[in-house]
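K.L.:
This is a predicted model, with the sequence first.
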Amino acid sequence: MTTPTRRSFTNGPRRSKRSTTGQSSAAKGAVRRGNAPSVTGSALLDRLIHVHPVTTSVLFTPVAAAATALAVTSGGGWSLAGWGLAGYAAWTLSEYWGHRIILHYEPERGFGAKLHYILHGVHHDYPQDARRSILSPLLSIPMVGGTFYLSSVLGGLPLAFGAGYTVGYLAYDLFHLYLHHGKPRNRLLRTLREYHMRHHFRDDTRGFGISAPYWDELFGTSIARLPRGGQSDRAAASGRAA
């Protein structure tokens, strides 16, 4: 099973080779184990860019709870629930398109290539580093903050929309962390984990939905299971990302 070639930030930006079908035509060796080295040259800056998973919960759980409480006190009934679900749905689209367009936009060189590696390339090189499995605050704070700006300052959306969006983001981050570091026991979670591992170890130009893989089906970027007789996705998931 081939996967895209990546080079560490210290040795230069990643340079992937794609075939006409979108599959990677370059292979790399075993995934790097353990924690990634600093990608900025500064331990302090690196810890601000790649936070501990607990930091994400500490930052965004109060935001989601406060926004939900304020939305409930403002009333609205079924309308409130509808806007909350709309906010959650908006997050799942942000997750898909942000992963596909932003995190996998890979310039060949220069600042853009370095930024790509800092924000996402390092996660593909070190998928078992928990701090690289959480969306960087460089992205999460503007995304959540921008949603509340639209909700409150511009008055275009009810506060419940922002609450649903924030809950969706927080659920995604923790779910993504679990897929990399947990040991799913039920069939659904195992299937979702296997699906995400296909993105990491078979073809990173597809499979962008993590908590919402149905968008891959809709937008034509899903990764099917290997046919019988080939290496199973479950073996790849357990052997290369355990």
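P.N.:
Right, received. Where do you want to start? Numbers count the residues shown, from 1 in each chain.
K.L.:
all contacts plus neighbour counts: C-alpha atoms, from now on.
P.N.:
Fine.
K.L.:
need the helices for this protein, in chain order.
P.N.:
Secondary structure of the chain, counting by DSSP state H: helices at 43-49, 53-73, 78-97, 110-116, 122-125, 137-148, 159-181, 187-201, 214-219, 233-240.
K.L.:
closest to residue 27 out of those?
P.N.:
Residue 27 lies closest, by Cα to Cα, to one member of the helices of the chain: helix 187-201, at 10.1 Å.
K.L.:
relative to helix 233-240, how tilted is that closest one?
P.N.:
Taking axes from the mean of the first three to the mean of the last three Cα atoms, to 10 degrees, one finds helix 187-201 and helix 233-240 inclined to each other by 70 degrees.
K.L.:
how far out from the middle of the chain is stretch 87-95?
P.N.:
12 Å (Cα atoms, centre = their mean, to the nearest Å).
K.L.:
How about stretch 49-68?
P.N.:
Counting by Cα atoms, centre = their mean, stretch 49-68 is centred 16 Å from the centre of its parent chain.
K.L.:
next one: stretch 193-204
P.N.:
Going by Cα atoms, centre = their mean, where stretch 193-204 is centred and where its chain is centred differ by 12 Å.
K.L.:
try it against this one:
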Amino acid sequence: MKFDKIHNKGQAQIFKNRYLEYFTKTHPLVIWGMYIPIIILLLLYASHTLAFSALKIVLLFLGGIFFWTFFEYMMHRFVFHWVSDNPRIQRIAYVMHGNHHEFPRDKQRLFMPPVPSLIISSLIFLLLYAVIQKNAIVFFPGFILGYLIYGSMHYAIHAWNPKYKWMKPIWRNHHLHH
């Protein structure tokens, strides 16, 4: 999907139905509040019920965080910016990510909203569980924490001016992406 640089401070309308539209928006604290209990519960389950060692938990958890980085790059590069002549694919790409490029200052669409986020993360968990079995119970919380950290940094870049001089190149490079 090709995006033009637009300095629009507005907000995209994804759906005509106001109830569906409401569910396309969120605040970062909602997502953090949704996932932190899941992360804690899965780690406690791995530690107490599955008796995973501390070393195994740390390594799998860190592996999940690092895997998030790879996953996000691949999704962003090959899915979110997918170029297609098919109007349906163009619409899906716009709903998933294109609206963010058209309205980069829309703070309510910098995190995936709760409902699609839970659906997608559940599918990712099931896929991870199919591949790495019980290890997914620790790997997945790391993956989700990677998402939360990335999403929070992304939110900060779009919502605020850089506080420190060393941050300015990071902000500038990201804004060039838009």
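P.N.:
Perfect, thanks for sending it. It should be emphasised that the depicted structure is a prediction, and the values quoted were computed from it without experimental measurement.
K.L.:
Quantify their similarity with the TM-score.
P.N.:
Once the chains are overlaid, their TM-score stands at 0.83 when taken by TM-score structural alignment, normalised by the length of the second structure; 175 aligned residues with a Cα RMSD of 2.5 Å.
K.L.:
can you tell which of the helices of the first structure is closest to residue 33 of the first structure?
P.N.:
Ranking the helices of the first structure by their distance to residue 33 of the first structure (criterion: Cα to Cα) puts helix 122-125 first, at 8.8 Å.
K.L.:
Residue range in the second structure corresponding to that closest one, please.
P.N.:
Aligning helix 122-125 of the first structure against the second structure (TM-score structural alignment) gives residues 99-102.
K.L.:
Pipe the helices of the first structure into CSV and attach mean neighbour count and distance to residue 30 of the first structure per row.
P.N.:
As requested, the helices of the first structure are exported to CSV (neighbours: other Cα atoms under 10 Å; distance: least, Cα to Cα, whole Å):
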stretch, mean neighbour count, distance to residue 30 of the first structure
helix 43-49, 14, 24
helix 53-73, 15, 25
helix 78-97, 19, 27
helix 110-116, 16, 21
helix 122-125, 22, 10
helix 137-148, 17, 29
helix 159-181, 23, 16
helix 187-201, 20, 10
helix 214-219, 14, 27
helix 233-240, 16, 8
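K.L.:
now the equivalent of residue 171 of the first structure over in the second structure: how far from residue 61 of the second structure?
P.N.:
Correspondence of residue 171 of the first structure to the second structure, assessed by TM-score structural alignment: residue 149. Here the distance between residue 149 of the second structure and residue 61 of the second structure works out to 14 Å (Cα to Cα, to the nearest Å).
K.L.:
Now distance to residue 16 of the first structure too, for the helices of the first structure, in JSON lines please.
P.N.:
Output for these, formatted as JSON lines (distance: least, Cα to Cα, whole Å):
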{"stretch": "helix 43-49", "distance to residue 16 of the first structure": "24"}
{"stretch": "helix 53-73", "distance to residue 16 of the first structure": "29"}
{"stretch": "helix 78-97", "distance to residue 16 of the first structure": "20"}
{"stretch": "helix 110-116", "distance to residue 16 of the first structure": "11"}
{"stretch": "helix 122-125", "distance to residue 16 of the first structure": "12"}
{"stretch": "helix 137-148", "distance to residue 16 of the first structure": "23"}
{"stretch": "helix 159-181", "distance to residue 16 of the first structure": "23"}
{"stretch": "helix 187-201", "distance to residue 16 of the first structure": "14"}
{"stretch": "helix 214-219", "distance to residue 16 of the first structure": "22"}
{"stretch": "helix 233-240", "distance to residue 16 of the first structure": "20"}
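K.L.:
For residue 15 of the first structure, find the nearest of the ones you listed.
P.N.:
The stretch from these with the least distance to residue 15 of the first structure (Cα to Cα) is helix 110-116; that distance is 8.8 Å.
K.L.:
Quick one: distance of that closest one to the chain centre.
P.N.:
Relative to the centre of its chain, helix 110-116 of the first structure is centred 18 Å away, using Cα atoms, centre = their mean.
K.L.:
To what extent does it diverge from the second structure after superposition?
P.N.:
By mean Cα distance after the TM-score superposition for the first structure, the fitted helix 110-116 of the first structure averages 1.3 Å away from its aligned residues in the second structure.
K.L.:
Look at residue 100 of the first structure and say how many residues are nearby.
P.N.:
One way to gauge burial is a neighbour count; for residue 100 of the first structure, by other Cα atoms under 10 Å, it gives 18.
K.L.:
Now do the aligned residue in the second structure for it against residue 1 of the second structure, distance only.
P.N.:
Matched across to the second structure, residue 100 of the first structure falls on residue 77, judged by TM-score structural alignment. Applying Cα to Cα, the value for residue 77 of the second structure to residue 1 of the second structure is 10 Å.
K.L.:
Give the residues shared as contacts by the two.
P.N.:
Any residue near both residue 77 of the second structure and residue 1 by Cα atoms under 8 Å, 6 or more residues apart in numbering counts here, and not one turns up.
K.L.:
Thanks again, I'm all set now.
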